[in-house]
Each structure stands twice: as structure tokens, then as C-alpha cells.
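Trainee: Need a 3D model of the sequence below.
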Amino acid sequence: MSLPEALVASLTALLGTRFSQTNADRDHHAQSESFHRAPPPDAVAWPKTTEEVSQIMAACSAAGVPVIAWGAGTSLEGHALAYSGGVTLDLTQMDKVVQIRPEDMQVTVQPGVTREALNTELRATGLFFPVDPGANASLGGMAATRASGTTAVRYGTMRDNVLALQVVLADGRIIRTGSRAVKSSAGYDLTALFLGSEGTLGIITELTLKLFGQPEEVASAVCAFVTLDDAVECVSATIQSGIPMARIEFVDAATACAFNQREGTTLPESPHLMIEFHGSPNGVREDAGRFGEIAAEFGAKDFDWATTAEDRARLWRMRHGAYHACLALRPGASGVVTDVCVPMSELPAAVHAAADDIAAEGLIGPIVGHVGDGNFHSLMLVDPGNPDEIAAAKRVAKKMAERALAVGGTITGEHGIGVGKRDLMAAQHGDAWAVMGAIKQALDPQNILNPGKMVPDRN
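Mentor: Take a look at the predicted model:
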């Protein structure tokens, strides 16, 4: 679609050079971290304040033009692509840390602040924000996708760590949800409603987040196992034992191989667990010792303890770089990325079955996971010009989702829905999916907020 001249004139007057229709800016916002592709938006806007977002939304609402929020562009299911055209609202210039309240262990930020930038800002306070999805994602995008990551097993997900939001609705109204109080029973939990809504209900322009004290002692380790089953069953046994881990990550043999090629490491090419403990010096030593005993029962070997901050940073930088390391296993390939989350008791069988499905389709599909909470991922490497390979990868992803639902799990633990998993929503939610559509209709009657995502098509 082409934008109405009156809308272009209005947004140019409001934003000046922060409103663009150049091909370079539009094409940049048509990219995805995974295989999902879409035409570029008709224009890109870079607001700096909530009031500017409100004026943009009011103008686009009056013109009936779609608006798609954009954070760091790190999502994996096509969340921020403009399938219906319109204006991409790039929030990266809304990057202010508004207020740090150390005494309340809280911070208020604009949505374009990234998690790494926030933790850099917090260093002098002795506090940190723990949610760590790996990518240096924006906090607004993390809230919109209800992100989690490597530390969720101890600190929870974005759902657990967002106290309040400021949101601009489809018609330009500005609302606040939640409060700085740690609990409330005052009406509907609108904060939870917008968390995970993927930009389909409103534009998040401010977040109030919980903070945590930096741990007194941190210990990290990586260890190898003979088989995939040994590694994943060790996770289940560790969780059941009650050991309070900050992180416990699984990588399979293919991922270990990718690390060696990219990082120059010498990991055994077998499944591995990466573990981290936070707490007092005595507590960390006790927890690490107990884990070591359990791991030994499952044949763990080649323990490598990261005892310095630099070694720990190197270990987790390697884990966070798994996506690009695995892509390098097949140069020129695109990634069909999927994740599911299952009850811990079902995790070993689910991971094993996924590996079997990938092998049966003849695909290269490394598996990694935040397995401390039953969440695991596969990156299936496909030739972007080969529809048969893409179809095979999608079959595997669908089987993984169906298997997760069959045991009481979910079709995605953290990647979200976007367009990639929209056709699985009815299977997970049944009639509740239509209820989501009704909420969308109530808040966005023109369907201009990130259309084509999350909810059913309108009749």
C-alpha cells in the first residue's frame, strides 16, 4: 500500500528526518534473524517520546494505516515484519533510563534500552536486571514477546519481572498499567495482558522493572556427557534435587562442534551442560559439589570450571553465540528456528524425539535449551532456495509442537508466535484463541497494530 499524502505530510512535520521512505531504511526493516521474509514497510518512523508515539498512532488510526513496532530486530518468528505494509515504528531512539530507585530495587526505562545497556548503567548500584535471552534485545521487545532465557530457572521471565507499563493504544490514548507496588488486587492485570502481546494491542513506551542484588559469589562450569539422554536426564535429576541453579543450559554434539569451529575451543564433540550458581561463597561451593555428584552418576566428564569473571563471560558469550556458530555449520544456509517448552518430567523424551525427527528428515538441526525450565530449541539449517528443505524443517517444528501439547506443554516457551506459529494457536488454546481475537477487536477495532499476527483472521 502507499501512504496517504496527508499522513506523510503530518508525520514529516512531526518527526522531520526521523520519518523516512527511503529504500535503504525500509529494506533494513524488512530483515529477519530467521528465514521469515516480507516486503518492506511503506515508511519508518523513529519517535523519541511517548507523546510522539501517541501522535503517530492517532494519525495512522485516522488514516487506517498499519503500525508495526520494532525494537532490536532480534525476534525469530517474523514478529516485526510488515506483511500488510504501513509504518514501522522503530523505538531504538527511545533509549533513556528514566529513573533508578535502588532502595526499591526498581528501574524505569524507555523501550529502546537494551538489556546490556541497562546492566552497564546499573553497575555502580550493586543491582542488575537478570532476564537474559542471549541477544542484546531491547527491553520493550523483550516485554512484548514475554522473553526469558538462560537465567529464567532462577529469576523468572519478563512476566515475573515487569511491574508496570506505559502503553499507547491504537487510537493514540496513553495508559498506565500496574504500579511500583510489588502486588495489587485492583482490577484486571493489564500489565500481564500487554506482556507477550507482540505489538498487537498497544505500543509499550515505558517499563518499570524489578532489579536484583548482584550475587556475592558466582561459579560456572561446562561438562560433557556420552549421550543426549544422559545430559537431559541429569538436568531432570538436578531440578528434582532442589539445587538452586542460576543457569543450566544444554547443547548437543553438533552445537559443541560449532563452538569449536567458531571459538577455537576443544570441547568434546558430544552433548554438554553449561551451569552457573549464584549465592554466598559457602552456598555456591555446596551447590556446585552436589551438582558434580549428580552429574557423575550420569557419566559427566571433562568438567571445566570458569573461576574468573573473564572465563565466565567467555563461557556465556559462547553459549549466546550459538545461533551464529550453528549457522556457520552450513555456509549460506538460513535457519528455521523453533522452540517448545514441556514439563520437566517430559523433557528427556521430548528432546530425544526431536533429535530423531531431525535425523529422519536428513537435516542438520542442532538442539540447545534452557533446560532448567523444560524449554529447548532447534535451529534447522536449510537452503533458502530449496522449498523441500524448508517444508521438512517445518514438519519437524510442527511435530515438536504437537508432541509438547500432548504432554501438557506449550508450542513456544520464549520465541513467541509472530507469523511462524500462528497456525498452531488453535491447537494450543481452542476457543480461548477466539477470546484473544475479541480482546484485539476491542482494543484495535481497525486491526492496524501489527496485523496478521497472534490472533485469528477477522471474518
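
Trainee: Going by C-alpha atoms from here, please, whenever you check contacts or count neighbours.
Mentor: OK.

Trainee: after whichever strand or helix holds residue 405 comes which helix or strand?
Mentor: Under the criterion of DSSP states H and E, residue 405 resides in helix 387-406. Remark: after helix 387-406, the chain's next helix or strand is helix 425-429, criterion DSSP H and E.

Trainee: List the contacts of the residue most central in space within the chain.
Mentor: Nearest to the mean C-alpha position of the chain, counting by CA atoms, centre = their mean, stands residue 147 at 4.1 Å. Residue 147 makes contact with 131, 133, 157, 158, 196, 414, 415, according to CA atoms under 8 Å, 6 or more residues apart in numbering.

Trainee: now residue 101
Mentor: Applying CA under 8 Å, 6+ apart, the residues contacting residue 101 are residue 107.

Trainee: re earlier: TSV for the contacts of residue 147, including secondary structure?
Mentor: As requested, the contacts of residue 147 are exported to TSV (DSSP: H, G, I helix; E, B strand; the rest coil):
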residue	secondary structure
131	coil
133	coil
157	coil
158	helix
196	coil
414	coil
415	coil
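
Trainee: quick one: the strands in the stretch 251-400 of the chain?
Mentor: Assigned by DSSP state E, counting those that start in this stretch, the strands in the stretch 251-400 of the chain fall at 272-279, 301-306, 334-341, 367-370, 375-382.

Trainee: Let me have those in a markdown table, extended by distance to residue 185 and mean neighbour count.
Mentor: Below are the strands of the stretch 251-400 of the chain laid out as a markdown table (distance: least, CA to CA, whole Å; neighbours: other CA atoms under 10 Å):
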| stretch | distance to residue 185 | mean neighbour count |
| --- | --- | --- |
| strand 272-279 | 32 | 24 |
| strand 301-306 | 44 | 16 |
| strand 334-341 | 29 | 25 |
| strand 367-370 | 32 | 25 |
| strand 375-382 | 31 | 26 |
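
Trainee: quick one: which of these is nearest residue 173?
Mentor: Minimum separation from residue 173 across the strands of the stretch 251-400 of the chain (CA to CA) falls at strand 334-341, 34.9 Å.

Trainee: For the closest one, which outside residues touch it?
Mentor: Applying CA under 8 Å, 6+ apart, the contact partners of strand 334-341 are 34-35, 76-77, 327, 373-384, 390, 393-394, 397, 400-401, 404, 409-415.

Trainee: In ChimeraX, select just the buried ones from the residues you listed.
Mentor: In ChimeraX, a selection of the buried entries from the contacts of strand 334-341 looks like this (16 or more other CA atoms under 10 Å):
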select :34,35,76,77,327,373,374,375,376,377,378,379,380,381,382,383,384,390,393,394,397,400,401,404,409,410,411,412,413,414,415
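
Trainee: Burial check on residue 124, number of neighbours?
Mentor: Residue 124 is flanked by 9 other residues according to other CA atoms under 10 Å.

Trainee: the strands in the stretch 51-200 of the chain, which residues?
Mentor: Along the stretch 51-200 of the chain, counting by DSSP E, counting those that start in this stretch, strands occupy 67-70, 87-90, 97-101, 106-109, 127-128, 162-168, 174-178.

Trainee: To compare against the first, here's the next sequence to fold:
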Amino acid sequence: MNAPVGNQNLRREIPAGFLDALKSRFGERFSTAQSVCEHHGRDESPYPAMLPHGVVFVQTTEEVAWVARHCNDHKVPLIPYGAGSSLEGHILAVQGGISLDLSGMNQVLAVHPEDFTVTVQAGVTRKQLNEEIRDTGLFFPIDPGADASLGGMAATRASGTNAVRYGTMRENVMSLKVVTADGRVIETANRARKSSAGYDLTRVFVGSEGTLGIITEVTVRLYPQPEAVSAAICNFPTLDAAVQSVIEIIQMGVPIARVEFMDTAAVKAINAYSKLDLKESPLLLFEFHGSPSGVKEQAEVVQEITRGNGGMDFEWADRPEDRSRLWTARHNAYFAGLQLRPGCRASTTDVCVPISRLAECVSETAAELDLASFPYTIVGHVGDGNFHVLMLLDPDDPAQWEESEQLNRRLVERAIRMEGTCTGEHGVGLHKMEFMLAEHGRDALDLMAALKRAFDPHDILNPGKIIPPA
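Mentor: The predicted structure is shown next:
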């Protein structure tokens, strides 16, 4: 069972001598080996593998520019590759071409603690960054769960568990170094905290998923490590009660750092996978940051709200090792879910709605999923209205794939009807393209397509993604 790809799977012809030129330039850092191409031709999406013709392992911006010029001259697709953790088919070589592996560009280039900024190469991962800046007393808060690369996180406008307090990559990327389709190298901004000088090119490239340019360096904001951190779990009798509590907490203006939701199936999966003994009912996982008195005050307000919705007493995790265990378990919810149905293939989806419509959207979605022929879990960064559905499908049953797609379609239509979006953080890739027209309208899509043509006239940069065929 694999997701269909329609007419997107049209491999381009590679000109004679093209691959030889790459081999001559990069030697062992260019590979056409089947195993290497297979590794770079699949991600965590349910799509079948779509292999590039070859993979280049680059180490500098200058090398990226050379590859881009070479591909542009010969109209060969070029797909940036970071950690390979995408969920919507972002890195698949739907038209063949070259996979550009940036994982070797993994240097922290400049830390400016007095300005609360750091500049890194695109292949630096979030865990690596926080480890290297630990002694500064600062940290980078964007945490999508997977140990993704900063370049990939910028390209997909990633967010994660801390977004409710610290924002997403959109708010935290200050500047980028980008290689254009024809091999030019540009800086989108300087390190000043604000600017009124010209178009905001940084925001154009953040979220462009490798279709407008190749990010090679990222400058991001840092934050002081909080003086006090505390985490707590609160169980609820119903899904509605848990989600309603989140809505009231946000509307009260409580500066909570993280608030994550898990339905009963997700809690059961995490207990089994991570060897925990959480009460198996809908729950919220909170984290509070601030001064000791501030954390205490936040927790008291949140406890009062949750009790008003039938929430049970908090179970606290104050020690760093206990918090780490809880959050690691939450981040492993995807892999834990897979264990609910051994041998299954997962289809994941996410939407984001205004916080006032969250309870309604989650409840209607769960009611539909309860009637499905396969198991599912729901988890979410519900503090910002974003939740995820994991559908566990029989890989030998095409009917289940079609059923899951129909459920996904109705979920997205529901979110858009509630003035939300088809994806809060997964990105568009292949899987969400069909919903772009409903969300944005034809005129906006035409403008996006015109931007794509202006930046990439030969359509070599990650072709077949984001913008559906007219």
C-alpha cells in the first residue's frame, strides 16, 4: 500500500555526461549507488520511494552554488536534503535529478550571546545547537520533536512543542544565506532585530520547502535559559474537557511554555513504548518556564482552570531527568503509535485552527475516526491550535489508504471552514497540495506560481511540490 502520486512521477532525462561531471568535481562525495539513492528517495510519508539519479554530499555554500549552476544549465532537478524526517513527501525526487545532502554542513559559525543570536550552517541539528551553546546560558527553543536540521526547519517553517510561548521558525529566523536556482549567493537580511529596507526575503524563503532557493546558513534568535522549569501531567475524563481547558488557559493569557494533548490511544502507546505508567485517559502535558514564583503562579492558575473542567490533580515532574523522560516519550509518540499495529504503514496529517474552534474541530475529527476500520491516535501542540492524527493502515489493503485519505480530506475541509489551515507545521510537500486552492484561492496561487517562475524559471528546485498544477 502506497500513496498515489498521479502524474507527478515523471522523471526527467539526464543529459549525457552530466553525472560524470559531478563525479569529477566531488569524487567520493557523489554517489549513484542504489542504497544511497534509496535512502535519499524516501521519508516518513506513506509515499513510495522516488529515487534521485544521484546524491551529492556538499560541505560549503560554494559547492552548493556550483551544483545549482550545473543543474540549472542542464535543467536537472535539485532537491535539498537535511535529516530526512519530513512527513509529507518533501524530499522525494518525483522527477528524478540530484539530491543535495547538506548534513555535512554542520558547523556553528558565530554565537553572539550579547545579541541573543547564532549563525549556523544548514545541516546543524537543533540538539547539536543547544549542546554547543549550553555554556552561554541561552537556548534555541524550536522543538519539532525530530532532531531536524536548522536548514530543513527553516525551509518547512517548523514549530513544535514550545511554539505557544516562543513562536515558530517564522518568528525566530533573522537571516538566511541562500543559493538561488542559477547559483547566486544572497544574504536575505542582517542581524539587526528589525528592518524596513525592502522586501522581506527572509520570510519568502522560510516555508518555501526548497522550491525557491537552497538555504545554506541560518541566523536564529536565542533565549535565556529559564531560571525555573517545571512539568506536570493532568488527566481528564473526556477529550472535550482537556481541549476546553487549553482554550481557557490561552484566553486567560497564562504564559505557559508548552501544553501538549494526547488522546487515550496515544497514552496507551506511549506507556508501552517508553515503559511509563501514565493514567490511560486523555491528558495534557504542561511545562512552565520563569522565575520560581512565576512558575508557581502559572501552575496555580492552570490547576484551577483544569479542575473546573474535570481535570485530576497534577502529577509533577520537577527533576530534569523526569522532565526529559516525559518529553522524550511525547516526541516518540509517532513511533509508539506504530507499535499499536505491528507491520502497519502510517499516514499522518495535521491541521491548525483558531484556538476558539479547537475543541469543536478535535471532537468532530475524533467522532469520525472512531468509525474508521483502522486504529488511530491524536496528539497535538494544542496551545496554538495545532493537532496531529496518526492513522495506522494495513499495507496490503488499498481500501484503507483510500479511507484514510477521505478522512484526511474531511479533516482539512473542516479546518479551512473554521478559518484554519491544511497544515500547521508538517508543510505542504506532496500530500497537502490538493488543498492549497481551497485555502488560498486561485489568485493567490497564481501569484505563488509567478514567484516560483521568477526565482526558478527552469523549475529545477524541488519540482512538483507545494503548488498544484493549474
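
Trainee: ok, back up a step: let me have the strands of the stretch 51-200 of the first structure in JSON lines, extended by distance to residue 249 of the first structure.
Mentor: Output for these, formatted as JSON lines (distance: least, CA to CA, whole Å):
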{"stretch": "strand 67-70", "distance to residue 249 of the first structure": "29"}
{"stretch": "strand 87-90", "distance to residue 249 of the first structure": "32"}
{"stretch": "strand 97-101", "distance to residue 249 of the first structure": "30"}
{"stretch": "strand 106-109", "distance to residue 249 of the first structure": "28"}
{"stretch": "strand 127-128", "distance to residue 249 of the first structure": "21"}
{"stretch": "strand 162-168", "distance to residue 249 of the first structure": "24"}
{"stretch": "strand 174-178", "distance to residue 249 of the first structure": "33"}
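
Trainee: corresponding residue for residue 308 of the first structure in the second structure?
Mentor: Alignment note (TM-score structural alignment): residue 308 of the first structure maps to residue 319 of the second structure.

Trainee: now residue 424 of the first structure
Mentor: Superposed on the second structure with TM-score structural alignment, residue 424 of the first structure falls opposite residue 435.

Trainee: right, and its match touches residue 423 too?
Mentor: No: between residue 435 of the second structure and residue 423 there is no contact under CA atoms under 8 Å: 9.6 Å.

Trainee: that older thread, okay, the helix holding residue 405 of the first structure sits on what stretch of the second structure?
Mentor: With TM-score structural alignment applied, helix 387-406 of the first structure matches the range 398-417 in the second structure.

Trainee: how big is the offset of the matching stretch relative to the first structure?
Mentor: Compared with the first structure after the fit, stretch 398-417 of the second structure shows a mean deviation of 0.8 Å (mean CA distance after the TM-score superposition for the first structure).

Trainee: Run the chain-centre distance for that stretch.
Mentor: Taking CA atoms, centre = their mean, to the nearest Å, the mean C-alpha location of stretch 398-417 of the second structure is offset from the chain mean by 20 Å.

Trainee: Next: stretch 162-170 of the second structure.
Mentor: The answer for stretch 162-170 of the second structure is 12 Å, by CA atoms, centre = their mean.

Trainee: Excluding chain neighbours, what is closest to residue 190 of the second structure?
Mentor: Spatial nearest neighbour of residue 190 of the second structure, excluding adjacent residues (CA to CA, 6 or more residues apart in numbering): residue 175 at 6.2 Å.

Trainee: Can you tell me what that neighbour aligns to in the first structure?
Mentor: Aligned by TM-score structural alignment, residue 175 of the second structure pairs with residue 164 of the first structure.

Trainee: Assess the claim that that match and residue 205 are in contact.
Mentor: No: the criterion here is CA under 8 Å, and residue 164 of the first structure misses it with residue 205 at 11.0 Å.

Trainee: who's more crowded, the two?
Mentor: Higher neighbour count among residue 164 of the first structure and residue 205: residue 205, with 25 against 22, using other CA under 10 Å.

Trainee: re the thing from before, make a markdown table from the strands of the stretch 251-400 of the first structure and add distance to residue 292 of the first structure to it.
Mentor: A markdown table is the format used below for the strands of the stretch 251-400 of the first structure (distance: least, CA to CA, whole Å):
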| stretch | distance to residue 292 of the first structure |
| --- | --- |
| strand 272-279 | 11 |
| strand 301-306 | 9 |
| strand 334-341 | 26 |
| strand 367-370 | 19 |
| strand 375-382 | 22 |
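
Trainee: residue in the second structure matching residue 11 of the first structure?
Mentor: Residue 11 of the first structure maps onto residue 22 in the second structure, with residues paired by TM-score structural alignment.

Trainee: do you know how far its match is from residue 380 of the second structure?
Mentor: Distance check for residue 22 of the second structure against residue 380 of the second structure: by CA to CA, to the nearest Å, it reads 43 Å.

Trainee: One more: residue 205 of the second structure?
Mentor: 26 Å.

Trainee: Then residue 112 of the second structure?
Mentor: 33 Å.

Trainee: How about residue 256 of the second structure?
Mentor: Counting by CA to CA - residue 256 of the second structure and residue 380 of the second structure are separated by 15 Å.

Trainee: and what of residue 277 of the second structure?
Mentor: Counting by CA to CA, the gap from residue 277 of the second structure to residue 380 of the second structure is 20 Å.

Trainee: and what of residue 61 of the second structure?
Mentor: For residue 61 of the second structure, the distance to residue 380 of the second structure equals 36 Å [CA to CA].

Trainee: and what of residue 222 of the second structure?
Mentor: 24 Å.

Trainee: Residue 421 of the second structure now?
Mentor: Distance from residue 421 of the second structure to residue 380 of the second structure, counting by CA to CA: 15 Å.

Trainee: so where is stretch 95-103 of the second structure in the first structure?
Mentor: Using TM-score structural alignment, stretch 95-103 of the second structure pairs with 84-92 in the first structure.

Trainee: mind listing what whatever residue of the second structure lines up with residue 151 of the first structure touches?
Mentor: Taking TM-score structural alignment, the alignment pairs residue 151 of the first structure with residue 162 from the second structure. Residue 162 of the second structure sits next to 141, 142, 143, 257, 258 when contact means CA under 8 Å, 6+ apart.

Trainee: cool, residue 389 of the second structure as well?
Mentor: By CA under 8 Å, 6+ apart, the contact list for residue 389 of the second structure reads 348, 349, 350, 376, 377, 378, 379.

Trainee: got JSON lines for the residues you listed, with distance to residue 439 of the second structure too?
Mentor: Listed next are the contacts of residue 389 of the second structure as JSON lines, based on distance: CA to CA, whole Å:
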{"residue": "348", "distance to residue 439 of the second structure": "19"}
{"residue": "349", "distance to residue 439 of the second structure": "16"}
{"residue": "350", "distance to residue 439 of the second structure": "14"}
{"residue": "376", "distance to residue 439 of the second structure": "26"}
{"residue": "377", "distance to residue 439 of the second structure": "25"}
{"residue": "378", "distance to residue 439 of the second structure": "23"}
{"residue": "379", "distance to residue 439 of the second structure": "23"}
